[in-house]
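Novice: here you go, sequence then predicted model.
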Amino acid sequence: MHVIYGGTFDPIHHGHLRLAIELKERLGVSEVSLVPCHIPPHRGSTDASSAQRLDLLRLAVADEPGLVVDDRELARSGASYTADTLRQLREQLGEHEPLVMVVGTDAFAGFDRWREWEKIPQLAHVVVVKRPGPALEPLGVPAKLLQERGVSSADQLHSAPGGYCLELDPPLLDISATGIRERILSGRSPRYLLPDPVWQEIRRLGLYGACPDENF
């Protein structure tokens, strides 16, 4: 089973990494692929370039063999649409290999506004990670998808190439990329919120308003 966990990762931090490990263990796979978005279609531009975010992500997972980086969205021009990524992966994996995409409840709440959203369950399983915040609108399309396609066990995802939805409620670290960017911009240290090699590279490049000369 192939599992992808996408995002802007602006920057990658321990919350992202811990969730990826939880996914690997709970879904019973040997690897989780982190897929950095090139141009996010549902938010403004990122603070770091796609190439810089990719480099930070590679630094973050360098010592963890269970986490790998998939840069396919950076190789495509234009906005990064999930359906395009899944279609490309399906062609690569074949029609029988189980394929899983991971999304948080906050993003899944707008699932029916994604481009070609109806085709996504045909291409892959959808794992919805519960996040703090409002519940899904009971009569909305995302909630109906969970009801109609929902399964109770990760084992069921291994039995089909796609089409199922699974909700997971793993422990989440209360860390946000927005908070890290704000902390760096205000001259405060983000250390222990993200891997040290990532923080060192952010300082070296002066990303997010970091001052390379500061000694945190």
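Specialist: Nice, I can see it. Residues are numbered from 1 along each chain as shown.

Novice: CA only for contacts and neighbour counts going forward, please
Specialist: Fine.

Novice: all strands for the protein, in order.
Specialist: Secondary structure of the chain (DSSP state E): strands located at 2-7, 32-36, 67-69, 99-104, 125-129, 165-168.

Novice: redo these as CSV? Include mean neighbour count and distance to residue 146.
Specialist: Shown next, in CSV, are the strands of the chain (neighbours: other C-alpha atoms under 10 Å; distance: least, C-alpha to C-alpha, whole Å):
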stretch, mean neighbour count, distance to residue 146
strand 2-7, 20, 19
strand 32-36, 23, 22
strand 67-69, 19, 27
strand 99-104, 22, 13
strand 125-129, 24, 9
strand 165-168, 22, 6
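
Novice: one more to weigh against that first structure:
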Amino acid sequence: MKRIGILGGTFDPPHLGHLIIAEETRLALDLDEIWFIPSYTPPHKTSAKSTVEDRISMVKKAIEANPSFTLNTIEVERVGRSYTFDTMKALRDAYPMIDFYFIIGADMVEYLPKWDRIDQLMDLVTFVGVKRPGYQLNTPYPIVEVDIPMIDLSSTCIRNRLYNRKPAHYLIPETVYSYIKEKQLYENR
């Protein structure tokens, strides 16, 4: 049976932290692939700072060098708020012979009790928690823990740097950085 890791998020923009989490989880759990699933509108955020088309393009650029990474646009195609239960139910129905592993940071592990239909979701997918500075992997729900190199990096941090005209080299893939500069994303105009 194929084993697929799911890394969802706004990816506004995708950064090296996302790639490190994906690759370290893939290796630690011997997963066949990692599917990056950009959300249209995540339930815990009001909106993304860049368009969904730009975020998809940036994810494509960020993952192009790793043949084990794939873009899946299921949540974008659905439009509107994205709930993990709906996504995982659709994926399980479409791919019944795949074991899915949903990768979340420690900040989201603590938030699991508030997730939509969390008890039913636990029957659809194995959750993988990765450590993040300032958070513990404490939850009443069963999760697989994966140790990764600690990097305190967020899309918000990168957007703020770019907005304030500070460079973001070495924080995001150069292909993504070039795309952001070309499209003038996140700039203080």
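Specialist: Alright, I've got the coordinates. Owing to the predicted nature of the structure, the values given are computational and were not obtained by experimental measurement.

Novice: of all the strands of the first structure, which one comes closest to residue 202 of the first structure?
Specialist: strand 32-36 (16.9 Å; C-alpha to C-alpha).

Novice: any idea how far residue 82 of the second structure is from the counterpart of residue 193 of the first structure in the second structure?
Specialist: Aligned against the second structure by TM-score structural alignment, residue 193 of the first structure finds its counterpart in residue 171. Per C-alpha to C-alpha, to the nearest Å, residue 171 of the second structure is found 27 Å from residue 82 of the second structure.

Novice: of the two, who's got more company?
Specialist: With neighbours defined as other C-alpha atoms under 10 Å, residue 171 of the second structure and residue 82 compare such that residue 82 has more, 21 against 17.

Novice: contacting residues around the corresponding residue of the first structure for residue 50 of the second structure?
Specialist: Under the alignment by TM-score structural alignment, residue 50 of the second structure pairs with residue 48 in the first structure. Under the criterion of C-alpha atoms under 8 Å, 6 or more residues apart in numbering, the contact list for residue 48 of the first structure reads 10, 11, 207, 208.

Novice: wait, the first one touches residue 179, no?
Specialist: Okay, so that is residue 10 of the first structure. No: assessed by C-alpha atoms under 8 Å, residue 10 of the first structure is found out of contact with residue 179, at 10.7 Å.

Novice: neighbour count for the two, which is higher?
Specialist: residue 10 (24 against 12).

Novice: which residues does the aligned partner of the more buried one in the second structure contact?
Specialist: Counting by TM-score structural alignment, residue 10 of the first structure lines up with residue 12 in the second structure. Residues in contact with residue 12 of the second structure, defined by C-alpha under 8 Å, 6+ apart, are 48, 49, 50, 55, 155, 156, 159.

Novice: tally of neighbours for the first one?
Specialist: A count of nearby residues for residue 48 of the second structure, using other C-alpha under 10 Å, gives 16.

Novice: didn't it look like it was pressed against residue 41?
Specialist: Yes: contact criterion C-alpha under 8 Å: residue 48 of the second structure and residue 41 qualify, at 7.1 Å.

Novice: any shared contact partners between the two?
Specialist: Contacts common to residue 48 of the second structure and residue 41, judged by C-alpha under 8 Å, 6+ apart, are residue 10.

Novice: quick one, longest helix in the second structure?
Specialist: The longest helix of the second structure (DSSP state H) is helix 16-29.

Novice: in terms of secondary structure, what does that one contact?
Specialist: strand 2-9, strand 33-38, strand 143-146 (3 or more C-alpha pairs under 8 Å, 6 or more residues apart in numbering; DSSP states H and E).

Novice: could you point out which of these sits nearest residue 178 of the second structure?
Specialist: For residue 178 of the second structure, the closest of those is strand 33-38, at 19.9 Å, according to C-alpha to C-alpha.

Novice: and that closest one with helix 16-29, angle?
Specialist: Interaxial angle, strand 33-38 of the second structure versus helix 16-29 (axes from the mean of the first three to the mean of the last three C-alpha atoms, to 10 degrees): 150 degrees.
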